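[1] return a 3D structure for these sequence lines:
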Amino acid sequence: MGSNTMGMPYGLQAMLKEGHKHFSGVEEAVMKSVEACKAISKCTRTSLGPTGLNKIIVNHLNKVYITSDAGTILTELEVQHPAAKLLVHAVKAQQQEVGDGANMVMSISGEMLSKAEALLRDGLHPTEVAEGYSKAAKKALELLKDLCIEDTKDLDFSDVGSVAERLKGALKSKQNGYEDYLAPLVAQACVDICPDNRQNFNVDNVRVSKLVGGFVDQSEIIQGIVVRRKCEGTVSCVENAPVAVFSQGVDTSSTETKGTVLIKSAQELKDYHKSEEKELEQIIKGIADLGTKVIISGQSIGEMAMHFIERYKMMAIKIPSKFELRRICRATGAQAIPKFIVPGKEQLGMAQKVEALEIGGNNVTVIKQDRRVGKVATIILRGATDHLMDDMERAIDDGVNTFKALCKDARILPGGGATEMALSKKLLEYGRKQTGLEQYAIQKFAEALEVIPLTLAENAGMNTTDTLAALRAQHAQGNGRMGVDSVASEITDLTKQSISDLFYTKYWAIKFAADAATTVLRVDQIIMAKQAGGPKRPQQGHWDDQ
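    As a prediction, this is how the structure comes out:
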C-alpha cells in the first residue's frame, strides 16, 4: 500500500498499528487460506490407512516423534497460518470427541477446500459455496445412518472376540500387521474394566506400560497397575495386602515453622535424636499394627523410616508421579493421606498381590488386583525400539477410544473408503435434484468424499484412476460395501475380513470437517497484528552441526 502526497498513510493502514499484515478479498484471503489448508492436509494425507507412511517430527524441544498418527503430527507441528489452525482445531476436536479419525477430518476438509477453489475461480461467491457445503453435510449425516451394516446395533460386550473384531479397523490403520495381536489385547483390557454402566467407561483406566525388548506377541495384560521402578527395601512380594498411600514423604516430620532447640549437653543431643526416632518408630509401628503390608509414598522415603519399615517387614514403593499415585488409589480403593501419620482403617486400600518383577531387563513393580475391585488394567507392551512402541501406544489409545465410542453407539460401517464412496454417490444424486447455485457446491462436496478411497489407493501404490473407476462401477451396480484393501492392493468387501469403521467416528469426522471447511470459506479478511516485542527465539542451527 502506498501513501498519499502528504506522506500520511490512509485507509486501514492509518487505523491499525504499524507492522500489521492485512489480506482481503477472495483472491488474497480466501485463496491464500485454501493454499495453506491444502498444504497441511497434504502433509497428513500420506499417513492415511494401513499403508500410510510415517513422519519424523523433531519438535522445538528436540524430541523426536516417528508416527503416522495425524492427531500427534498436527499437535507437534507448530502451525502458524490462522486458516490452517482452524483445521488443526477441528482435528483436535475430533481427538477429544472420538479419539480416532483425525486423519479423516484433515483429508476431507483439505479436499473440500481444494474443490471449492475451482468453484471460486468460476465466479461463485464464497457464501454460496459455504451454504452448499453446510446443506450437503446435513444431508450426508442423514444418509450415513442408512449405510450402517444391518444387525450391528447389538454387541455382546462381554464377548472379547466380537469386541476385538470391531476394533480391528482402527488398529489396522495405525499398526498394519499387528492388529491380530493388539485387537484381542485391547478388547480384553477394555472388557475387563468396563463398568456395569457402559457410558461411564473411562479411557484413562487402560494403561500402557512400554518395556523395550521382546516381540509384540509377548505383550500381556495385567489387572491392576505396573509401576516402572523397583521397590525400596528387601520385601519384594506380598499377597492380599492392605495398602497405605501417603502423598507426602515418609520421613521424620519437619515442623512447619522454624524452631530453635537449645541443647546443653551431649546426653540431651542423644535424647533429642532418640525422641525423633521413637516418634518415627511409633508411627510406622502403628501403621504395621493396622495390618498394612505395603507403604506407598509420593515423595522420598527417609533412611531411618526405611529401617523401621524393614523391621516391621513391610514393602515400600516410591511413586513420584501424582497422576500415577491417583491411579493407584483408584485401583486399590485407598485414600491418599497428606501427612505422615497413622491412618484410619478406612483409609487403607487393598491389593491382591504386589510384587517386584524383572521383565526383559526392566525392573517393575506390579500391583495386581481382582477384576471386580480394580478398575484399572495395564497392557505391558513389548517391542524392539522406543519409537515403535510409542506408535503402538498411540494405536492402542485409538483402540481404547474406539471401544468407548462403541459403548455410546455400536453401529458400524463398511471400511476401506466404501462408506465414503457410497455417500458420494448418493450426494451426487441429491445434488442433481437441487436448483440454485448450491448444487455445484453439493457436487463438489460429494467429490471431496472420494479423497478417502483415493488416498488409500495412492498410499498403497495402486493406480488411482483405475481404482476409482472400478470402485464407482462396483457401487453403481449396487455393491455398496466395496472398498480399497490397501494391503492386498485390490478392491474387496472388507467386512469379510471384519475390517469396519465406526458410525460414531465417521459421523463426527464429517461434521467437524465440513464445519472447518465452511468456516475457512466464510473468511474474507485476515488482519494480523504485529507480533509482540521481545527478542526473536534463537534460530536452531542445522542438524548436522548439532
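[2] can we go C-alpha only for contacts and neighbour counts from here?
    OK.
[3] report the buried residues of stretch 382-390.
    Using 16 or more other C-alpha atoms under 10 Å as the test for burial, stretch 382-390 gives 382-383, 388-390.
[4] how far off centre is it?
    Between the centre of stretch 382-390 and the centre of its host chain there is 17 Å, according to C-alpha atoms, centre = their mean, to the nearest Å.
[5] make a markdown table from the buried residues of stretch 382-390 and add distance to Gln80 and secondary structure to it.
    Compiled in a markdown table, the buried residues of stretch 382-390 are given as follows (distance: C-alpha to C-alpha, whole Å; DSSP: H, G, I helix; E, B strand; the rest coil):
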| residue | distance to Gln80 | secondary structure |
| --- | --- | --- |
| Arg382 | 37 | strand |
| Gly383 | 36 | strand |
| Leu388 | 29 | helix |
| Met389 | 30 | helix |
| Asp390 | 27 | helix |
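[6] tell me the one of the residues you listed nearest Lys258?
    Asp390 (47.2 Å; C-alpha to C-alpha).
[7] to compare with the earlier structure, here is another sequence to fold:
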Amino acid sequence: MALQVPKTSGFAQMLKEGAKHFSELEEAVYRNIQACKELAQTTRTAYGRNGMEKMVINYLEKLFVTNDAATILRELEVQHPAAKMTVMASHMQEQEVGDGTNFVLVFAGALLELAEELLRIGLSVSEILPNLVRFDNIRVCKILGCGITSSSVLHGMVFKKETEDAKIAVYSCPFDGMITETKGTVLIKTDEELMNLIKAIADTGANVVVTGGKVEDMALHYANKYNMMLVKLNSKWDLRRLCKTVGATALPRLTPPVLEEMGHCDRRWHHFYHSTSGLYRQSDDDIERAVDDGVNTFKVLTRDKRLVPRGGATEIELAKQIISYGETCPGLEQYAVKKFAEAFEAIPHALANEVISKLYAVYQEGNKNVGLDTEALVPAVTDMLEAGVLDTYLGKHWSIKLAANAAVTVLRVDQVIMAKPDGGRKPPSGKKDWDDDRND
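    Okay, here's the model as predicted:
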C-alpha cells in the first residue's frame, strides 16, 4: 500500500498543486512591503538629473541602457503582485501626466518602509491607514546622422517616399479584396477582376492608397501598373492621425472612393541631409524620451498652470507642515502622520543625502523655495524660483496621490494567492551564432 502525504487543512487544501498561499502580517504584509521596497531601491539611484543608468535586458534579449523609470518598468517582468501594484501606479502616472514615474516608485517605497516600522513597534494596519489621484498626435521620428540641434518640427506626417498633388484613398481593410473586417463579403475570382477594381480606384483620381491591413503581391503589381503609391500603416492610431491630417475618410471595404472620402495634400517629401556624426542609437532614444517629457509637461500646463519648486523644496515644505499637523493629533494617530511626513524626505535623499539638514535650516528661516542645486559640483542649495527650476503642480499632485493609494492598497492586503505558472521548463537556448550541425 502506497503512502500518501495528507494535504494541509483549511484554505490551502482547495488550491491546485503548485499554487502559493501567504496570509497574516508576517507572511503577507511584510513580504509585500519588502517586494515594493526592493523595486523602489532599484530605481531610486536613477532619480533626478544626475541619476545613474540602468542596464536592462528584456525577454527578447534586447539591451537598454537608460535612467528613465518608465522604460525600465516597461521592459521588466515583475512577478510579485504587490510590486505590480506600484508598477501600475507608475503607469497611471505616465498616462495621466507623462512624467514623474520614478517619483511614484520612490515615494511609495518610502511610505511602505516607514509603515513597516510602525507595524513592528505594535501599531495595527487599521491605525496606520487613515493617515496616509490634443497632445497625443505629437510623435517623434528618429533619423541617425545628426545631433539634436538639427531637429525640426513638421506639421503633418513623415514618410519615406515623395509625391505631389496627392489624392489619398484610405482603407482600414487589407488591400487584396479577399477579406474585410466588416460583415460585407468581397469575392474576387480572377486577377482580371482585381485589376478592374484597382483601375476603378485609379479612375477616381486617387494616386496614393493607404491601407491598414496586409497587401497582396498581385494587388501591389496592379497598383504600380496604374502609378499609385501604396502605403501600409499597421497602427490604427496612425491611420486615424493620417485621416485627420489629410481630411480623408477611412473606408472599411475595398471600393472606389467618392471625392468627399478622399484626402489631399499639395506635396509630400522626405528630405535627407548628408552628414557624419558620432551619435549612437541610444542617444536618439534618450532625446525621444526628453521630447516626450517636454510635450507632456506642456500638455499638463494647459490643464493647470500652477508650478512648484523642484530639487526637494516642495517635499521638505510638505514634510514640515505635516509634522506640525502631527503634533496636534492625539493618540497613536500622530505616529502615522509623522511617518507619512518623513516619507517625503526620501526624494531629497535620493538627490543628495548631505543637504537634508541644510534644507531644514533654510526653511526655518522662512525661505520655502530653496532646493538642491544640481549645477553645483558639491552638494549645495539654491533658490529654485530664481533659478527657474520648477515642476508642474498637477504632476506632483498625481504622483503623491497615486503613490499613497498604492501604499495603502499594499498595506490592506493580508492574503496573497499566486497560481502555479503555466508551461514547463524552457528549452535550452543553445549557443548563439552557431550553425546547426547537420549530417548530410
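[8] report the TM-score for the pair.
    For this chain pair, the superposition-based TM-score is 0.85 by TM-score structural alignment, normalised by the length of structure 2; 420 aligned residues with a C-alpha RMSD of 3.2 Å.
[9] and the buried residues of stretch 382-390 of structure 1, which two are furthest apart?
    Of all pairs drawn from the buried residues of stretch 382-390 of structure 1, the one with the longest distance (C-alpha to C-alpha) is Arg382 and Asp390, at 10.8 Å.
[10] circling back to that earlier point, closest one to Lys339 of structure 1 out of the buried residues of stretch 382-390 of structure 1, please.
    Using C-alpha to C-alpha, Asp390 is the member of the buried residues of stretch 382-390 of structure 1 that sits closest to Lys339 of structure 1, with 36.6 Å.
[11] distance of the closest one relative to Gly214 of structure 1?
    As defined by C-alpha to C-alpha, to the nearest Å, Asp390 of structure 1 lies at a distance of 15 Å from Gly214 of structure 1.
[12] same deal with Ala164 of structure 1?
    The span separating Ala164 of structure 1 from Gly214 of structure 1 equals 23 Å under the rule C-alpha to C-alpha.
[13] which of these two has more neighbours?
    Set side by side, Ala164 of structure 1 and Gly214 show unequal neighbour counts under other C-alpha atoms under 10 Å, the larger going to Ala164 at 25 against 15.
[14] could you list every residue that touches that one?
    When contacts are counted by C-alpha atoms under 8 Å, 6 or more residues apart in numbering, Ala164 of structure 1 touches 183-184, 186-187.
[15] which of the residues you listed fall in strands?
    Residues of these located in strands (DSSP state E): none.
[16] so which of these is the most crowded?
    Each of those was scored by neighbour count (other C-alpha under 10 Å); the top score is that of Val186, with 30 neighbours.
[17] surely that one meets Ile396?
    Yes. With contact defined as C-alpha atoms under 8 Å, Val186 of structure 1 reaches Ile396; the gap is 6.7 Å.
[18] tell me which residues touch Leu114 of structure 2, please.
    339-340, 342-343.
[19] likewise for Ala46 of structure 2?
    Ala46 of structure 2 makes contact with 52-54, 67-69, according to C-alpha under 8 Å, 6+ apart.
[20] 7 Å - rerun?
    Neighbour list for Ala46 of structure 2: 52-53, 67 [criterion: C-alpha atoms under 7 Å, 6 or more residues apart in numbering].
[21] same question, Ile33 of structure 2
    112-113.
[22] repeat for Gly249 of structure 1
    Gly249 of structure 1 is in contact with 297-301, counting by C-alpha under 7 Å, 6+ apart.
[23] let's see 8 Å
    Taking C-alpha under 8 Å, 6+ apart as the contact definition, Gly249 of structure 1 lies against 297-302, 340.
[24] which residue is the nearest non-sequential neighbour of it?
    Of all residues not flanking Gly249 of structure 1 in the chain, Gln299 sits nearest, at 4.3 Å (C-alpha to C-alpha, 6 or more residues apart in numbering).
[25] ok, now which ones touch the one you found?
    Residues counted as contacts of Gln299 of structure 1 (C-alpha under 8 Å, 6+ apart) are 247-250, 318-320.
[26] so how far is Glu310 of structure 1 from it?
    In terms of C-alpha to C-alpha, Gln299 of structure 1 sits 18 Å off from Glu310 of structure 1.
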